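any chance you can model this:
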Amino acid sequence: MRLNIVPGSSCIGNVEIHEASRVIELDAGHFKDSNKTGDGNGNPLGSKTGDGNVPFSHASLRAIESQLAIIVPCMNEELTILDGVLHGIPHECLIILVSNSNHCNFRNERALLSDFCHSTQRQGISIHQQDEGLAYAFRVAGMPELVVEKHMPQVKRQSVLRIRNGKGEAMMIGTAIAKLTKKQFVGFIDADNFVAGSVHEYCKAYAAGLHYATRYTDCSNTRTSSGIAYSASKPYAMVRIKWNSKPKVKDGKLVFEKSGRCSRVVNEWMNRLSNALGSDDIQSEVIQTANAGEHAMSLELAMKLRFATGYAVEPFQLIDMWEQFGTETDSYGVSYSTKDTAAPPRRKVQILQIETRNPHFHDISKGHEHIQRMQLQGLSTIYHSSLTPPALKDALWAFMTTDSTFDVQAFGAPEEARVYSPMKMMDFQAFRLALKAHADTVTVSGDAAFLF
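The predicted model follows:
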């Protein structure tokens, strides 16, 4: 793959969000990574000199993919569509299917993944979100807030443990399982993608972006304008996909719209918050992926982030990174004063946004209310952030109460998304043992030893 890396970025504390790069070649050809080959113009691979066209060898992508778990949250999607999604995921990636489907559909999904992994000689894991043993494993591992006790009069015990419903919760399940497999990166792919080729491109973009972010971005041991020190060690990394287009049929013609309805609104307000937090007077629109369902990150970063429930999960990632790494006080209230020369260096967070080539075809039958919920939950993360200046919060509230799109009360506040503790607090040995002993729906295709 070859990317056109754009030099511009926005820095808030230790969080650097790069302007959207573009895929300019799906396959950059066969070559070996070295300073001699570089970007094809005599510049070292990843150098910020030259024209910004950076090739990634097959070997460099495969090195990331072999350490990348692709998590597919699924809820009653058509089996033929899920089949295409699975076929689009590169062979070296571990597939983790987290289903919240009805039990009949889950059996078919599990069989589909098992058959696919058997025929292609690869590894995959499937699990049901409502597995009581899974809920018990999270509770004993130190994440009781993820679990609810449901009254079930038809069972002898009258009540059972369940993981809360939601996409964010499914992502947490997949990430925790990826941690058990000792993978270094996690990526997320929606199960309603109609085109296997776009799934494949997203995964390749994950690998290219993670390779670039962890090896070639500026990690020098310096201080930012706010005085926050960051370490020369490898940065935390995230890649967020910007769809090339979302085609829709209008008046009998296929129209390739460049952005979705939800993205336009949430991106605008996320950029307004970014500009309010930044030190530059220039008003930028660097954020183009506030609602990026397709994204990947280093597992270390995933362990530190707080996950939100529902459709707030992706925009809240940006908010949480600013709150944790963008201020002089970390998430535990520890201050890193510019006067304290003994303050420990803090690692930087590199966020790459990558615009892909394939159009994004997905299920659009969920209706206008679905878009409204996505918009409102995304904007709610901005409204309730401790970083949002009062004037911006007032402007956002005025927007939500005057726009008929949003069903909010004229007096009050939008509902705040449930946010969970970071998973680094979990006891993963206890999680592993409980999952092995009590989870009934876990199916491991391939070498089971790497999990248990």
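
alpha carbons only for contacts and neighbour counts from here, please
Noted.

now find how far off-centre the lengthiest helix in the chain is within its chain.
Counting residues, the longest helix found in the chain (DSSP state H) is helix 196-215. A distance of 13 Å separates the centroid of the chain from that of helix 196-215, by CA atoms, centre = their mean, to the nearest Å.

now for that helix, which elements pack on it?
helix 58-65, helix 79-88, strand 236-242, strand 295-298, strand 349-355 (3 or more CA pairs under 8 Å, 6 or more residues apart in numbering; DSSP states H and E).

what strand or helix carries the closest residue to residue 357 other than its chain neighbours?
The shortest distance from residue 357 to any non-neighbouring residue, by CA to CA, 6 or more residues apart in numbering, is to residue 244 (5.5 Å). Using DSSP states H and E, residue 244 sits in no helix or strand.

go on, the one 10 residues further on?
Assigned by DSSP H and E, residue 254 belongs to strand 253-257.

how much space between residue 287 and residue 274?
Using CA to CA, to the nearest Å, we find residue 287 at a distance of 8 Å from residue 274.

residue 255 too?
Relative to residue 274, and taking CA to CA, residue 255 is found at 31 Å.

okay, these two: which has more neighbours?
residue 274 (25 against 13; other CA atoms under 10 Å).

tell me the contacts of the more buried one?
residue 12 (CA atoms under 8 Å, 6 or more residues apart in numbering).

cutoff 10 Å now
Applying CA atoms under 10 Å, 6 or more residues apart in numbering to residue 274 gives the contacts 10-12, 17, 268, 283-287, 318-319, 322, 387-388.

closest to residue 127 out of those?
Among those, residue 318 lies closest to residue 127 (CA to CA), at 28.0 Å.

neighbours of residue 204, how many?
By other CA under 10 Å, the residues close to residue 204 number 23.

wait, it sits on residue 57?
No. If you go by CA atoms under 10 Å, residue 204 and residue 57 don't touch, sitting 11.1 Å apart.

ok so residue 187 is a helix residue?
No. Assigned with DSSP: H, G, I helix; E, B strand; the rest coil, residue 187 falls outside any helix and is strand.

follow-up on the earlier one: so which elements touch the strand holding residue 254?
Strand 253-257 makes packing contacts with strand 246-250 when contacts are defined by 3 or more CA pairs under 10 Å, 6 or more residues apart in numbering; DSSP states H and E.

and the strand it packs on, how far out from the chain middle?
The answer for strand 246-250 is 25 Å, by CA atoms, centre = their mean.

and this one, so I can compare the two:
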Amino acid sequence: MKLDFPRYTERLGAVSIHAVQRIYELDSGKSKGFLSSHQTIKKFDYDEISNILHDMAIIIPVKEEKLKLLEGVLSGIPNECLVVIVSNSPRSPVDRFEMEVGTVRQLGRFMDKRLVMIHQRDPALGDILKKLGYDSILASDGKVRNGKAEGMVVGLLIARMYQKDYVGFIDSDNYVPGAVNEYVKIFAAGFGMATTPYSNVRVSWVFKPKVRNNSLQFSKWGRVSEITNKNLNALLSNITGFETEVIKTGNSGEHALSMPLAESLHYSSGYSIEPYEFVDVFEKFGGLFASQYPKMIEKGVEIFQIETRNPHFHEDKGRAHLNDMLEAALATIAGSKACPAELKESLEEQMAQLAETKSHRKTDYRKKYPIIEPINTVPGDDFAKELREKAETFSRFGGLR
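Reported below is the predicted structural model:
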């Protein structure tokens, strides 16, 4: 892969937020070195990318996805990666989860890929986490809460169990396996450019096509992304005193974290997880408040945003789904300790307008989007032992134990 170095960087305390980077070649060849005097382009040899992928887990949260879409996503993930599928699909009246397991088992015979699957609401999983004192992810029934973020955090715990250095997240509703392949290699390129062990790589889609008037329209931004990015940039601008538009990936479902950073972050429930990562990084490492992580402050945190070459074709889940995503993002920013009063008022007005389209009941967003504790509070060896012994839905393929 060949891409440019960051052309511009916003800095907040120990946090560096790099402007969107452009890819010039998806495959820049096997040859070593770079036969040019350019100092603005970074080239990754195939072996460099492959070595990083060996240390990476790709987490796929699934809920009632079309099996053909799941097959396509799995086919696009490079073989070097460990794949962790966390499903929250219904088990009755038709057992969708068993259908997913059957699909993955059959594909696994031909792919020779290392795959792990678990159901998010496995009762044993909830019991294990409760026993280990990690109850911020649990619902009142003792099982892991419903929600995308909760599934992603379960995936993080499993990736750490297999001692992976990097974790990437891919949504399961992608129609283009080649785009999935590009996302994973973008993750690897970002980690290869990082100058700190604490890094976050976020995908910026070049286009998100929509069908309008029987033809494809290649839109640059969706409504939710545009509003989320605008408000995250407003938060950053208010903190620094200088207006900026550097953040372009506030709702990026396709993103990756180095494990040392992933272990240290809090996570916000449901669809608020992606924008909350920005908020949590600002609060922990932006020099705004006292930090419990002096080593990370010393090394710094880098956020990369890398634009794809493939457009992003995904399942259209309707306006209600988009409104839920937008509400989650706005509530997350408004709830930040760093959010100034004027911006908070603006965010509350935007949420009130959304509420008019849904219901007139006042919402307690702190209860609706609870915060999940960092996974570094979970004893890794104990979690692994208990999961292998007790979780009925914990399936492994490709020689994993």
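
contacting residues for the residue nearest the centre of the first structure?
By CA atoms, centre = their mean, the mean C-alpha position of the first structure lies nearest to residue 295, the distance being 3.9 Å. Residues near residue 295 of the first structure by CA under 10 Å, 6+ apart: 70, 186-189, 202-203, 205-206, 238-242, 289, 314, 352-354.

let's see it at 6 Å
Listed by CA atoms under 6 Å, 6 or more residues apart in numbering, the contact set of residue 295 of the first structure reads 187, 188, 239, 240, 241.

buried sites along stretch 361-377 of the second structure?
369, 371, 372, 373, 374, 375 (16 or more other CA atoms under 10 Å).

which position in the first structure pairs with the fifth one?
Residue 374 of the second structure maps onto residue 422 of the first structure when the alignment is built from TM-score structural alignment.

can you tell me the element the spatially closest residue to its match that is not a sequence neighbour falls in?
Spatial nearest neighbour of residue 422 of the first structure, excluding adjacent residues (CA to CA, 6+ apart): residue 306 at 4.6 Å. Secondary structure assignment for residue 306 of the first structure, by DSSP H and E: no helix or strand.

and residue 306 of the first structure, how close does it get to residue 444 of the first structure?
To residue 444 of the first structure, residue 306 of the first structure is 27 Å away according to CA to CA.

corresponding residues in the second structure for stretch 121-134 of the first structure?
Against the second structure, stretch 121-134 of the first structure falls on residues 112-125 (TM-score structural alignment).

endpoints of that stretch, how far apart?
Terminal-residue distance, stretch 112-125 of the second structure (CA to CA): 27 Å.

what are the buried residues along that stretch?
In stretch 112-125 of the second structure, counting by 16+ other CA under 10 Å, buried: 113-125.

kindly report the same for stretch 268-282 of the first structure.
Neighbour-count burial for stretch 268-282 of the first structure [16+ other CA under 10 Å]: 268, 269, 270, 271, 272, 273, 274, 275, 276, 277, 278.

also stretch 363-373 of the first structure?
Neighbour-count burial for stretch 363-373 of the first structure, counted by 16+ other CA under 10 Å, picks out 371, 372, 373.

work out for me the element residue 146 of the second structure sits within.
Assigned by DSSP H and E, residue 146 of the second structure falls within no helix or strand.

measure how buried it is and give me the count.
The number of residues near residue 146 of the second structure, taken as other CA under 10 Å, comes to 16.

how close does the equivalent of it over in the first structure get to residue 204 of the first structure?
In the first structure, the residue matched to residue 146 of the second structure (TM-score structural alignment) is residue 165. To residue 204 of the first structure, residue 165 of the first structure is 30 Å away according to CA to CA.

and for residue 351 of the first structure?
Distance, residue 351 of the first structure to residue 204 of the first structure, using CA to CA: 16 Å.

number of residues surrounding residue 300 of the first structure?
By other CA under 10 Å, the residues close to residue 300 of the first structure number 17.

quickly find the element holding it.
helix 299-304.

now residue 416 of the first structure, nearest residue through space, not along the chain?
Nearest one to residue 416 of the first structure, counting by CA to CA, 6+ apart, is residue 380 at 6.1 Å.

which residue in the second structure aligns with the one you found?
Residue 380 of the first structure maps onto residue 331 in the second structure, by TM-score structural alignment.

against which helices or strands is whichever strand or helix holds its match packed?
Under the criterion of DSSP H and E, residue 331 of the second structure resides in helix 319-334. With contacts defined as 3 or more CA pairs under 6 Å, 6 or more residues apart in numbering; DSSP states H and E, helix 319-334 of the second structure has no helix or strand neighbours.

what lies in contact with the match of stretch 121-134 of the first structure?
Taking CA under 6 Å, 6+ apart as the rule, stretch 112-125 of the second structure contacts 79, 82-88, 143-144, 151, 391, 393-398.

count of neighbours near the corresponding residue of the second structure for residue 302 of the first structure?
Counting by TM-score structural alignment, residue 302 of the first structure lines up with residue 262 in the second structure. Residue 262 of the second structure has 25 neighbours, counted by other CA under 10 Å.

and the gap between residue 262 of the second structure and residue 216 of the second structure?
37 Å.

wait, isn't residue 72 of the second structure in contact with residue 177?
Yes. Using CA atoms under 6 Å, residue 72 of the second structure makes contact with residue 177 at a distance of 5.2 Å.

helix or strand for residue 72 of the first structure, which one?
strand 68-74.
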